[in-house]
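Student: coordinates for the following, if possible.
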Amino acid sequence: MGRPSEPLLSRALIVETALRLVDREGPDALVMRRIARDLDVNPSSLYNHVESRVDVIEEIRGIISASIDGEAFVTEPWADAVISWAHSYRSAFAAHPRVIPLLTSQVSTSPVILRVYEQFTLAANRAGWADSDILPVLTALESFILGSVLDMSGPTVLFNPRGQEAEFPAFFRAFSALKAVDQNDPVAGPAFELGLRGLVRGLLELRAL
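Tutor: Sure thing, here's the model as predicted:
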């Protein structure tokens, strides 16, 4: 038999397979042997294209982060840019919430996300933030965004007091008063919008101190 016209394996194919595996089974499934099994190849063949599991995770980070839009930091006022960026950040991870524990488990040097962080930092500096404040502000925002992604990937309403109204009357009233434009997303989406605007407003007030 002649040599195949295209390689059976590639870096992109390995990473795409790994991402599908995590989406399907969770972060613990990201093991090189499992990736090889899904691709029907010997595990050692993977190392001709990727260096390690860490390398695969960084490539996954790059794929997802490529959808995060930081251009608003160039064209819009800082507060408006943060809200635009946060929406694109949440959307980028919404399809892959199970990846989050992997990406928060190791230090990253990905130029894809660092490029967005550069835009964030320059815009924050122009808005009056000191360099020493940048990472705390960024981390506070990212913690909120990623927490919202995890929230939206769970049950529509996480706590249900029905049947225990007498024990928890105040919470039951709040639960019963819940009104949603989107019945499929009665809490997570509105909570994200409310929390994001509250967080940005609070950060602006702190910056002015």
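Student: when you work out contacts or count neighbours from here on, use the C-alpha atoms and nothing else.
Tutor: Will do.
Student: list the contacts of residue 170.
Tutor: Contact analysis of residue 170 by C-alpha atoms under 8 Å, 6 or more residues apart in numbering lists nothing.
Student: ok, residue 39 next?
Tutor: 14, 17.
Student: distance of it from residue 45?
Tutor: 10 Å (C-alpha to C-alpha, to the nearest Å).
Student: what's the answer for residue 93, then?
Tutor: Residue 93 is 30 Å from residue 45, by C-alpha to C-alpha.
Student: neighbour count winner among those two?
Tutor: Using other C-alpha atoms under 10 Å as the criterion, residue 93 and residue 45 rank with residue 93 on top: 21 against 11.
Student: wait, that one touches residue 149, no?
Tutor: Yes. The criterion here is C-alpha atoms under 8 Å, and residue 93 meets it with residue 149 at 6.7 Å.
Student: quick one: residue 94 from residue 136, how far?
Tutor: In terms of C-alpha to C-alpha, residue 94 sits 24 Å off from residue 136.
Student: hang on, residue 123 packs against residue 80?
Tutor: No. Residue 123 lies out of contact with residue 80 (C-alpha under 8 Å); the separation is 11.1 Å.
Student: who has more neighbours, those two?
Tutor: Just comparing residue 123 and residue 80: by other C-alpha under 10 Å the higher neighbour count belongs to residue 123, 22 against 15.
Student: contacts only, for the more buried one.
Tutor: Contacts for residue 123 (C-alpha under 8 Å, 6+ apart) come out as 73-74, 78.
Student: following up with a second sequence; could you model it the same way so I can compare the two?
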Amino acid sequence: MIEEIVQKTDGGYLVAIDGQQLHVPNDPSNRHYAMVQDAIAGGMEVQQQPEPLAYPTQADAERAMTEWADAFALQITGIRPESEKLSWSDKEKAAERYQAGTATANDLSMLNAEAGLTGETLDDLAASILANAAMFRVIVGKIAGFRRQTKAALEAATPEQYPAILTAAKAAALADAAAMGLPVVL
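Tutor: Below you'll find the model as predicted:
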């Protein structure tokens, strides 16, 4: 005897018959199909299978947020070789020492190599490096703050609430970027 019928999203049915779950395809040649149709015709309620969760676990939601944050940061930093990104801290220190009048020979070599190709003066290059570094620190701090704030919200939520939390976090990050004059569009 059929105890429960659930309409699957693929058009078939998940049916409980005598305490056992059975998949019945939406196919009249299936031997259980007629039983399902008779039960429905007799007034048995057909439940709809719930849509799968976008993020079944908190880890899935956090992974999605991290991937989004990486794409967000990439728009801000632009596509740069990893070796160049790894040099940013050294370039910042070299620029600071240059402006302080304490640059080493290595500092001057690095700064002159770039300035020689771009045509900038060392003063302009050092100022540009320091301005970019200051802005980057603010951006990285904000990304970390948004990520931690979102993680805390996810920890207090259910999987059904995860998409709304991620959508709100992304909207807040985009609004913050726009307020800073950053052209980010994710």
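Student: so what number do they get for TM-score?
Tutor: With the length set by TM-score structural alignment, normalised by the length of structure 2, the two chains reach a TM-score of 0.26; 82 aligned residues with a C-alpha RMSD of 5.2 Å.
Student: if we can go back for a sec, which of residue 94 and residue 136 of structure 1 has more residues huddled nearby?
Tutor: A count of neighbours by other C-alpha under 10 Å puts residue 94 above the other of residue 94 of structure 1 and residue 136, at 17 against 11.
Student: quick one: the helices in structure 2?
Tutor: 33-41, 58-77, 82-100, 105-118, 122-155, 162-179 (DSSP state H).
Student: including distance to residue 14 of structure 2, could those go into TSV?
Tutor: Below are these laid out as TSV (distance: least, C-alpha to C-alpha, whole Å):
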stretch	distance to residue 14 of structure 2
helix 33-41	10
helix 58-77	27
helix 82-100	51
helix 105-118	66
helix 122-155	32
helix 162-179	27
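Student: JSON lines please, covering these and showing mean neighbour count and distance to residue 13 of structure 2.
Tutor: Listed next are those as JSON lines, based on neighbours: other C-alpha atoms under 10 Å; distance: least, C-alpha to C-alpha, whole Å:
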{"stretch": "helix 33-41", "mean neighbour count": "15", "distance to residue 13 of structure 2": "8"}
{"stretch": "helix 58-77", "mean neighbour count": "16", "distance to residue 13 of structure 2": "28"}
{"stretch": "helix 82-100", "mean neighbour count": "15", "distance to residue 13 of structure 2": "52"}
{"stretch": "helix 105-118", "mean neighbour count": "14", "distance to residue 13 of structure 2": "67"}
{"stretch": "helix 122-155", "mean neighbour count": "15", "distance to residue 13 of structure 2": "33"}
{"stretch": "helix 162-179", "mean neighbour count": "16", "distance to residue 13 of structure 2": "28"}
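Student: quick revisit: among the contacts of residue 123 of structure 1, which lie within helices?
Tutor: Using DSSP H, those in helices are 73-74, 78.
Student: tell me the one of those residues nearest residue 84 of structure 1?
Tutor: In terms of C-alpha to C-alpha, no member of those lies closer to residue 84 of structure 1 than residue 73, at 8.9 Å.
Student: surely that closest one touches residue 83?
Tutor: No. Residue 73 of structure 1 is beyond contact range of residue 83, at 10.1 Å (criterion: C-alpha under 8 Å).
Student: residue contacts, residue 169 of structure 1?
Tutor: Contacts of residue 169 of structure 1 (C-alpha under 8 Å, 6+ apart): none.
Student: whoops, residue 66 of structure 2 was the one
Tutor: residue 147.
Student: from residue 150 of structure 2, how far out is it?
Tutor: 10 Å.
Student: also residue 175 of structure 2?
Tutor: The value you get for residue 175 of structure 2 to residue 150 of structure 2, if C-alpha to C-alpha is used, is 15 Å.
Student: what's the answer for residue 130 of structure 2, then?
Tutor: If you go by C-alpha to C-alpha, the gap between residue 130 of structure 2 and residue 150 of structure 2 works out to 30 Å.
Student: do residue 71 of structure 2 as well
Tutor: 16 Å.
Student: same question for residue 46 of structure 2.
Tutor: 38 Å.
Student: kindly report the same for residue 134 of structure 2.
Tutor: Counting by C-alpha to C-alpha, the gap from residue 134 of structure 2 to residue 150 of structure 2 is 24 Å.
Student: and for residue 100 of structure 2?
Tutor: 40 Å.
Student: about what we covered before: the more surrounded of residue 73 and residue 83 of structure 1?
Tutor: residue 73 (23 against 17).
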